[in-house]
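Engineer: Sequence unavailable; structure follows:
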C-alpha cells in the first residue's frame, strides 16, 4: 500500500499541501477507492453474472434452478460482496491505525453475518416455493419447519454478533446461555412445541394445507389455509378465521375430512321416523295397486306370511338407491330399522354420494328425501310428528262440533 500512497502523497505535496492534509486526503481517497471497487464488483455481479446464471437455468429442463437463481436470491448473493472486499482491503488502508482497523473489521463481520442471514432466509423461502410446486411435498406443512430453521439461524447470528461486539468467543457465550436454558425454553415455548408438533403432523400425514377439518373445542370448521411454526389458520365456512396452535392438533382430537374426499364419496346417514301405528300387513289389492304404480317390482319373500308395508317401503328405497346415478355404487348401501323410540320407528338410509362437494351433496340428499317423504303415504305409512298447538286447536273445534 505504501507504493500506492507515495505517488498520491508526492502529487499532493506538489500542490503545496501540508503533511497532515496529505495523510488524511490519501487515506480518504484509498477508502473511497475500496468503496468504489466493492460497488463495481456488486454491480458487475448483478448486471452480468446474475443474468447469465438465470439464462443458463432457463435452458435446463429442471424447474428448481429457476427458483434457486431468481432475483431475490441474486440480490442476496450480491450483498455478500461489499463486506468481503472491505474486510480484505481495509487492512491495507488502516494499517497504521489498529483501533480503527479493529472497529472497521468488526463492522464488516457484522455486515457479513447479516447478509448471510438474509441469504439463508431467501434460500429457505425459495425452498418453500419449490416444495409447493412439487407434487409429493405440496400438501406437507413444511412452512413451520422452515420458520424454525430461520429462527435458529437468527439466534446463532445474534450470538455471533454479540461475540464480535464484546470480543469474546461464541462458545463462551453459548456456555453462559446454557445456565439460562430454562428461561429460553419459557420464552420460546410456543416455537419449540410448534416445531415438534409440525414434525409430527408432517411425519404422520395428519394435516395438510387445503384439508377440511373440524375441531369443536376451538370452534373450527373449515379449510386449512396455512400451517406455520406457531399457528394453524383455518378459514371457517362463515369466512371467519380460526387460529389454533399446532401442538393442540397433536394433543387434542380433531376430525379431518380428507379421507372422505380421497374415497370419492360422502356419506348420507339420515332417518325417517315412522309412526309405528301405521305399520301393518298389506292386502292383495294394496300390493296390486303398488305394482301398477311401479312401487313394487317383485313381492318380498315372506315364507307364506303376509307382506308388511314397511318391508315393501324398505325394498323400494333400496331400488331407488341402486338406480340413482348420484349414489356411489361401490360403497355401502343400506336401509335399516333402528331401535324404536318414543319419537317413532327410525328407518335409516345409509349410502354414499358420488360427489363430495357440499352444495351438490346437500342438493342430492334433499332430492332423495323429498321423494321418500312424498311417496311414503302410498305405502300406507305416516311420519311421526308431535302435535302442535294448531293440531290441538283443530281437535278441540272438532269435538265442539260433534257435541
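Structural biologist: Thanks, I have it. The structure displayed is predicted, hence computed values, not measured ones.

Engineer: drop to CA atoms for contacts and neighbour counts, all remaining ones
Structural biologist: Noted.

Engineer: Which stretches in the stretch 101-250 of the chain count as strands?
Structural biologist: Using DSSP state E, counting those that start in this stretch, the strands of the stretch 101-250 of the chain run over residues 212-215, 220-227, 232-236, 241-244.

Engineer: Relative to residue 276, which of those is closest?
Structural biologist: Closest to residue 276 of the strands of the stretch 101-250 of the chain is strand 212-215 (Cα to Cα; 36.4 Å).

Engineer: contacting residues around residue 207?
Structural biologist: 140, 141, 201, 256 (Cα atoms under 8 Å, 6 or more residues apart in numbering).

Engineer: From those residues, pick the one nearest residue 15.
Structural biologist: residue 141 (69.4 Å).

Engineer: circling back: could you dump the strands of the stretch 101-250 of the chain to CSV with distance to residue 277?
Structural biologist: Output for the strands of the stretch 101-250 of the chain, formatted as CSV (distance: least, Cα to Cα, whole Å):
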stretch, distance to residue 277
strand 212-215, 40
strand 220-227, 41
strand 232-236, 44
strand 241-244, 48
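
Engineer: Need those strands in JSON lines (columns: distance to residue 402 and mean neighbour count).
Structural biologist: Output for the strands of the stretch 101-250 of the chain, formatted as JSON lines (distance: least, Cα to Cα, whole Å; neighbours: other Cα atoms under 10 Å):
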{"stretch": "strand 212-215", "distance to residue 402": "56", "mean neighbour count": "20"}
{"stretch": "strand 220-227", "distance to residue 402": "56", "mean neighbour count": "21"}
{"stretch": "strand 232-236", "distance to residue 402": "57", "mean neighbour count": "22"}
{"stretch": "strand 241-244", "distance to residue 402": "62", "mean neighbour count": "17"}
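
Engineer: Minimum distance to residue 77: which of these has it?
Structural biologist: So among the strands of the stretch 101-250 of the chain, strand 220-227 is nearest, using Cα to Cα, at 28.7 Å.

Engineer: another one to put next to it:
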C-alpha cells in the first residue's frame, strides 16, 4: 500500500517519469520503514523495560534485575526489529532484485551479530546470577563465558562470510580445517587459558579472593578476577598484577587459603645468640632465676633433681663442667616455652615450641615456632612483633647476647 501510494504521488502530482518515480518511491519507502521501525523499536523497548521492571519489583529472585542490568531485553528487541525489517525487504525491493540480493545478505549478517550480542548478554546474566550462590562465587565463570563467546564469534564470522559471498558454509568449514594450524597458533593463549581454567576449577587450586604469592610476576595479594587470558591480583599496596592464566598451572605459586581456613597463622622466626655468651649457671645465681615467675617452679624442680644426681654420683663440683648443670641458654629456652604457652594470642591446640637450630658463623639461631589465633595480617604482625619485643628485652636477664654485625660507630670506637 505504501509502495503504491508514493509511486502514484510522484507520477500524478509531480509528473515524474516512471523510472524517476520508481527510485524516489524506493527512497521514500525505505525512509518510511526506518522511521516506523525506529518508533516501533523505541516503543517495544519502553514497554518491555517497564514490564520487566514491574515484574522485577514483585519477584524475590534477582535474575530479572540482572537481565535488566545486562540489557537483555534491549538486545532481543534489536533482533526482533531486524527480523521485521528483513521480512519487509522483498515487498520494498521487489523491483530491484540485484539490490535486494545484496541488502538481503547484509541484513542477514547484521541479524547474525545481533543474535550474538543477545546470547552474550544472556550468558553474562546467567554468570551474574550464578555468582549469587556461594558454591559458584569463587569459580572462574568468566573463563567459560569467554571461551564460549570466542567459539560463537568464530562461528558467526564464518557464517557472515558465507552469507556475504554466497558460498556454501561447508566450503568455509573445509577451508577452516586447512587453516586450523594457523588458528591454533593465533589462539594459542586462549586455548591454554581455557585448559588452565578447567584445571584450576577441577583441582580447586585458586578461587576468587584467595591470597596468592607468585614471585615471578611480583604478585602478592588477593585474586579479584579469573578470566580466559589472565588472573588479576590486587596486591597489598593496591597495585594490580596480571598473571597469564596458564602460568598458574605451569609455574609454582603460593596460595594462603589453607592458612586462612585453618585455626592459626604460623609464626616462624629466629634470633641469633652469640656462642661465647652461653655458659653454665653458678649455684649462687639459681636464686635469682627463681625470682622469674615463669621459671620459679621449673628451676626449683630441676635444681633439686640435678643436686640429687650430683650428690648420688659423688660429682666434684669445684669445676662447673662436672656432672649435670643448668645453662643460661637452656633456662632461656624454657622461659620462652612457658611464655609462649601462656600467651593469650597463641593457639595452644596447635604445635608450638622453642628450638635451637644448627650453629651458624653468626651465632646459634633460637627459633620460635607457633601459631597465632588471629590471622588478619595487621593483627598477626602486631602479635609477632610484641612477642619478639619481649624476647629481645628478656635476653639480658639470662646474661646472653644477640649477634649483630658491627656498625660504623662500633668500628670507630675500636679505632679510638
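Structural biologist: Good, I have the coordinates. Quick caveat, the model's predicted, so the values are computed rather than measured.

Engineer: Can you check which of the strands of the stretch 101-250 of structure 1 gets nearest to residue 301 of structure 1?
Structural biologist: strand 212-215 (44.6 Å).

Engineer: Show me what whichever strand or helix holds residue 32 of structure 2 packs onto, helices and strands only.
Structural biologist: Taking DSSP states H and E as the definition, one finds residue 32 of structure 2 inside helix 18-58. Helix 18-58 of structure 2 is packed against helix 2-8, helix 63-69, helix 72-87, helix 89-93, with contacts defined by 3 or more Cα pairs under 8 Å, 6 or more residues apart in numbering; DSSP states H and E.

Engineer: mean deviation of the longest one from structure 1?
Structural biologist: Once fitted to structure 1, helix 72-87 of structure 2 is off its aligned match by 1.3 Å on average (mean Cα distance after the TM-score superposition for structure 1).

Engineer: elements contacting that helix?
Structural biologist: Checking 3+ Cα pairs under 8 Å, 6+ apart, helix 72-87 of structure 2 ends up next to helix 18-58, helix 97-130.

Engineer: between the shortest one and helix 72-87, what angle do the directions make?
Structural biologist: Same thing as helix 97-130 of structure 2. Helix 97-130 of structure 2 runs at 160 degrees relative to helix 72-87, counting by axes from the mean of the first three to the mean of the last three Cα atoms, to 10 degrees.

Engineer: do the first one as well
Structural biologist: Per the same axes, to 10 degrees, the angle that helix 18-58 of structure 2 makes with helix 72-87 is 160 degrees.

Engineer: ranking the contacts of residue 207 of structure 1 by neighbours, who comes first?
Structural biologist: Using other Cα atoms under 10 Å as the neighbour test, those are led by residue 141, with 25 neighbours.

Engineer: which residues does that one contact?
Structural biologist: Per Cα under 8 Å, 6+ apart, neighbours of residue 141 of structure 1: 198, 201, 202, 207, 208, 209, 227, 228.

Engineer: tally of neighbours for the counterpart of residue 353 of structure 2 in structure 1?
Structural biologist: Alignment note (TM-score structural alignment): residue 353 of structure 2 maps to residue 334 of structure 1. Residue 334 of structure 1: 15 surrounding residues under other Cα under 10 Å.

Engineer: Contacts only, for residue 334 of structure 1.
Structural biologist: By Cα under 8 Å, 6+ apart, the neighbours of residue 334 of structure 1 are 318, 349, 350, 351.

Engineer: would you turn those residues into CSV with distance to residue 9 of structure 1, neighbour count and secondary structure?
Structural biologist: As requested, these are exported to CSV (distance: Cα to Cα, whole Å; neighbours: other Cα atoms under 10 Å; DSSP: H, G, I helix; E, B strand; the rest coil):
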residue, distance to residue 9 of structure 1, neighbour count, secondary structure
318, 105, 16, helix
349, 100, 21, strand
350, 98, 17, strand
351, 95, 21, strand
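
Engineer: With distance to residue 108 of structure 1 added, can I get those in JSON lines?
Structural biologist: Listed next are those as JSON lines, based on distance: Cα to Cα, whole Å:
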{"residue": "318", "distance to residue 108 of structure 1": "80"}
{"residue": "349", "distance to residue 108 of structure 1": "74"}
{"residue": "350", "distance to residue 108 of structure 1": "72"}
{"residue": "351", "distance to residue 108 of structure 1": "70"}
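
Engineer: List just the nearest of those to residue 61 of structure 1.
Structural biologist: Among these, and counting by Cα to Cα, the member closest to residue 61 of structure 1 is residue 351, at 47.1 Å.

Engineer: What is the equivalent residue in structure 2 for that closest one?
Structural biologist: So residue 351 of structure 1 corresponds to residue 370, using TM-score structural alignment.

Engineer: The closest residue in space to its match that isn't next to it in sequence: what's it in contact with?
Structural biologist: Spatial nearest neighbour of residue 370 of structure 2, chain neighbours left out: residue 352 (4.1 Å); criterion: Cα to Cα, 6 or more residues apart in numbering. Counting by Cα under 8 Å, 6+ apart, residue 352 of structure 2 touches 340, 341, 368, 369, 370, 371.
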